[in-house]
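A.B. asks: model this:
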Amino acid sequence: MGKRKQRPTRLSDPRLIPSWIGVGLFWLIGQLPWSILLATGRGLGRLAWHLAKSRRHIATTNIRLCFPELSEEEQQDLAHRCVISTGEAILEMAGSFSNHRIKLDKRLTIKGMEHIKKAQADGKGVLLLGMHFNSLDVGSRLLGYVHDLHAVYRPNDNPVIDRLINQGRLNYVKSIVDRADIRQMIRLLKRGEVLWYAPDQDYGIKHAVFVPFFGIPAATITATSRIARMSKAAVIPCAHYRLPGGRYEIEFGPALDHFPCGDDEQDTARINKTIEHYVRKCPEQYLWVHKRFKHQPNGAKLYR
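C.D. replies: Just a heads-up that it's a prediction; the model follows:
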């Protein structure tokens, strides 16, 4: 067998020229007026529904599993709206990262800020329980308007894309922390900082337990309770929603009381239940195009 080709790691690697061209186009698209940007994103989402069959299948499967109370027609409609919303999110990312003229803070409503103020008045760091709504990147910009914070992320395998995301987010957050760097997270929280951290994706079964998410076993990392226990931080839910007319809302929930309880499985199940509560408020804006149930305790393949 031949050697497997290594991924490019240098930004100057010729294999990354298409990525650089894509980033340039991304920047140009980001200069569009916000209303046109979102409308274009919705058009992209409608196109993706027909062309991106794999992502459509993933979204449809997730919706079918998580919303069994809906009729088949209602499930299909929700999956369709989810893919359209994801298209909006891609174009939002372009505008959020590259269009600094738009005053997004003027389009923002905030709920629950008192929960962060109370935690800090008590001398605690704040671990924001983030959620993968598809407005994630516009959300990072909006959160930066609300409070100084640090954000946890997973490095992208493509160094050009990784640079785009890092530079885009660093315009609005104090720092970004590799999700593997638990020590840095704890240091920041012990200093009383605010740290955004989202545990609601399937990162594999290592350091994870299977607990329900919308009633379906979901491999969920247990690091949230470990970070909270070691840092003594308040864990505060943080959701962000796209509203009609290009407006946005950030909602902070009350700090989780008696958390962690000392039982990783109970703590992680509580995290999933909390996230589910906020997702149900606007389910079409959640990142259902991700294989949330990729790993199953019985080895079942739900996305076949």
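A.B. asks: can we go C-alpha only for contacts and neighbour counts from here?
C.D. replies: Fine.
A.B. asks: which strands or helices does the helix or strand encompassing residue 220 pack on?
C.D. replies: Secondary structure from DSSP states H and E places residue 220 in strand 216-221. Where contact means 3 or more Cα pairs under 8 Å, 6 or more residues apart in numbering; DSSP states H and E, strand 216-221 is packed against strand 208-213.
A.B. asks: which residues touch the strand it packs on?
C.D. replies: If you take Cα atoms under 8 Å, 6 or more residues apart in numbering as the criterion, strand 208-213 is touched by 66, 217-222, 265, 268-269, 272-273, 276, 296-297.
A.B. asks: next, count neighbours for residue 299.
C.D. replies: A count of nearby residues for residue 299, using other Cα atoms under 10 Å, gives 8.
A.B. asks: helix/strand/coil for it?
C.D. replies: The assignment at residue 299 comes out as coil when based on DSSP: H, G, I helix; E, B strand; the rest coil.
A.B. asks: show me what counts as buried in the strand holding residue 220.
C.D. replies: 217-221 (16 or more other Cα atoms under 10 Å).
A.B. asks: quick check: the farthest pair among the contacts of strand 208-213?
C.D. replies: Within the contacts of strand 208-213, 66 and 222 form the most distant pair, 21.8 Å apart (Cα to Cα).
A.B. asks: neighbour count winner among the two?
C.D. replies: residue 222 (22 against 14).
A.B. asks: how about the helices in the stretch 201-304 of the chain?
C.D. replies: Secondary structure of the stretch 201-304 of the chain (DSSP state H, counting those that start in this stretch): helices at 223-231, 264-279.
A.B. asks: what's near enough to touch the residue nearest to residue 115 when sequence neighbours are not counted?
C.D. replies: Excluding the flanking residues, the one nearest residue 115 by Cα to Cα, 6 or more residues apart in numbering is residue 254, at 5.6 Å. Counting by Cα under 8 Å, 6+ apart, residue 254 touches 112, 115, 236-237.
A.B. asks: one more, for comparison:
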Amino acid sequence: MQFLIYIIVYPFLWFTSKLPFRLLYLVSDGLYILLYHVIGYRRKVVNNNLRLVFPEKTEKEITAIRKKFYKHLCDMFLEMAKTMSISEKELKKRFKITNPGEFKRLESLNKSIILIFGHYASWEWSIVLQNYLNFKGYAVYKKLANHHFDKLVRDIRSKFNTTLISTKETISIINKNESNGIKSITGFLSDQSPRLSKDVYWNEFMGINTPCFTGAERLAKKLDLSTAYLKVSKIKRGFYEAEIIVLAEDSNMYKDYELTDLFLKEVEKQIHKAPEYYFWTHKRWKHKDEFSK
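C.D. replies: Here you go, the predicted structure:
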């Protein structure tokens, strides 16, 4: 069944990747009508999230953000498919690093780097980062249940020499590289909701008490790595800019959870500025009612 689904979906993805951008976004417009107006994909989740974090906004304002978000979501999905065939030159034009010298400065410290992302704007096209680095690039991801699509995602995201690794592999791979004198930069999407446990860290994100993912910070401290945030902004349709914001050259100089808080504050600032580019379909605040228990 997994293979059957794959062979049905793959031709659509491949064909989409070959479309010129003008046609790609026409398809995205059609997909938006289907996803938003016909299917109503996860609209309840999106509505609940938006009303939760923006209680001061009117229903008209919430609706405007919601529609813009779904248009962006469709663009991002098709842009991910476009990555299958996009050239390095085209991707560099559409995903620009505004301060690449900051990577070089961090690399000059001769310490491996943890690079934290949020689910904001576009994290898919950040695979072009390896072309600005001397360090070996890794991206931590969650394996897909369908191993055919899992391989496809790994192939797409590894196109420009970034290597995808699972959470379980991360520490052993970085340790092995450090033992062999190989410095690396490892990317984490760190604004998701972790599993609940007795010692989970809680703090406010967008004004709501919620458990926070701290794996990137803990790893940076355990292995004595630098920590940075990749601030990705959408400039216009199909064009993004990314800024490297250094959170800590020496992560162990910060108190526990302080780097996690700094990262989340950066994501919050972007959400307040342009909320339509955050990934509202995730149940980010699903555990909020567990805080006082």
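A.B. asks: give me the TM-score for this pair.
C.D. replies: The TM-score (TM-score structural alignment, normalised by the length of structure 2) is 0.86; 286 aligned residues with a Cα RMSD of 2.6 Å.
A.B. asks: which of the buried residues of strand 216-221 of structure 1 sits closest to residue 174 of structure 1?
C.D. replies: Distance to residue 174 of structure 1, by Cα to Cα, is smallest for residue 221 among the buried residues of strand 216-221 of structure 1, at 25.0 Å.
A.B. asks: what lines up with that closest one in structure 2?
C.D. replies: In structure 2, the residue paired with residue 221 of structure 1 according to TM-score structural alignment is residue 213.
A.B. asks: isn't its match up against residue 191?
C.D. replies: Yes: between residue 213 of structure 2 and residue 191 there is a contact under Cα atoms under 8 Å: 6.6 Å.
A.B. asks: what's around the closest residue to residue 49 of structure 2 other than its chain neighbours, how many residues?
C.D. replies: In space, and not counting its chain neighbours, residue 49 of structure 2 is closest to residue 280: 6.6 Å by Cα to Cα, 6+ apart. Residue 280 of structure 2 has 23 neighbouring residues, counting by other Cα under 10 Å.
A.B. asks: go on, the one 3 residues further on?
C.D. replies: The local packing count at residue 283 of structure 2 equals 14, with neighbours defined by other Cα under 10 Å.
A.B. asks: and it, what's its match in structure 1?
C.D. replies: By TM-score structural alignment, residue 283 of structure 2 lines up with residue 291.
A.B. asks: just how off-centre is the host helix or strand of residue 7 of structure 2 within its chain?
C.D. replies: Using DSSP H and E, residue 7 of structure 2 maps to helix 2-17. Centre-to-centre, helix 2-17 of structure 2 and its host chain are 23 Å apart (Cα atoms, centre = their mean, to the nearest Å).
A.B. asks: again, but for stretch 254-268 of structure 2
C.D. replies: For stretch 254-268 of structure 2 - counting by Cα atoms, centre = their mean - the centre lies 16 Å from the chain centre.
A.B. asks: same question, stretch 157-167 of structure 1
C.D. replies: Remark: stretch 157-167 of structure 1 is offset 16 Å from the chain centroid, using Cα atoms, centre = their mean.
A.B. asks: same check on stretch 23-39 of structure 2?
C.D. replies: 22 Å.
A.B. asks: and what of stretch 44-64 of structure 2?
C.D. replies: Here stretch 44-64 of structure 2 is found 22 Å from its chain centre; the criterion is Cα atoms, centre = their mean.
A.B. asks: what's the span of it, first residue to last?
C.D. replies: Length of stretch 44-64 of structure 2, first residue to last, Cα to Cα, to the nearest Å: 15 Å.
A.B. asks: which residue range of structure 1 does that stretch align onto?
C.D. replies: Stretch 44-64 of structure 2 maps onto residues 57-77 of structure 1, going by TM-score structural alignment.
A.B. asks: residue in structure 2 paired with residue 28 of structure 1?
C.D. replies: Using TM-score structural alignment as the criterion, the counterpart of residue 28 of structure 1 in structure 2 is residue 15.
A.B. asks: follow-up on the earlier one: among the contacts of residue 254 of structure 1, name the ones in strands.
C.D. replies: 236-237 (DSSP state E).
A.B. asks: ranges for the strands of the stretch 1-150 of structure 2?
C.D. replies: For the stretch 1-150 of structure 2, the strands defined by DSSP state E, counting those that start in this stretch occupy 95-97, 113-117, 136-141.
A.B. asks: quick one on the thing from earlier: looking at the helices of the stretch 201-304 of structure 1, which is closest to residue 37 of structure 1?
C.D. replies: So among the helices of the stretch 201-304 of structure 1, helix 264-279 is nearest, using Cα to Cα, at 24.4 Å.
A.B. asks: so what does the closest one touch, helix or strand wise?
C.D. replies: strand 208-213, helix 223-231, strand 234-243.
A.B. asks: most packed of these?
C.D. replies: Mean neighbour count (mean count of other Cα atoms under 10 Å) peaks for strand 234-243 among those, with a mean of 24.
A.B. asks: what's that strand aligned against in structure 2?
C.D. replies: Using TM-score structural alignment, strand 234-243 of structure 1 lines up with residues 226-235 of structure 2.
A.B. asks: quick check: that stretch compared with structure 1, mean distance?
C.D. replies: In the superposition with structure 1, the average deviation recorded for stretch 226-235 of structure 2 is 1.7 Å (mean Cα distance after the TM-score superposition for structure 1).
A.B. asks: which position in structure 2 pairs with residue 156 of structure 1?
C.D. replies: When structure 2 is aligned by TM-score structural alignment, residue 156 of structure 1 is paired with residue 144.
A.B. asks: what's the counterpart of residue 202 of structure 1 in structure 2?
C.D. replies: Using TM-score structural alignment, the equivalent of residue 202 of structure 1 in structure 2 is residue 193.
A.B. asks: so that match sits right up against residue 209, yeah?
C.D. replies: No: applying Cα under 8 Å, one finds residue 193 of structure 2 not in contact with residue 209, separated by 11.5 Å.
A.B. asks: hey, which helix is longest across structure 1?
C.D. replies: Ranked by residue count and defined by DSSP state H, the top helix of structure 1 is helix 72-98.
A.B. asks: buried residues, that helix. List them.
C.D. replies: 75-76, 78-98.
A.B. asks: before we move on, what about stretch 152-161 of structure 1?
C.D. replies: Under 16+ other Cα under 10 Å, the buried positions of stretch 152-161 of structure 1 are 152-153, 155, 159-161.
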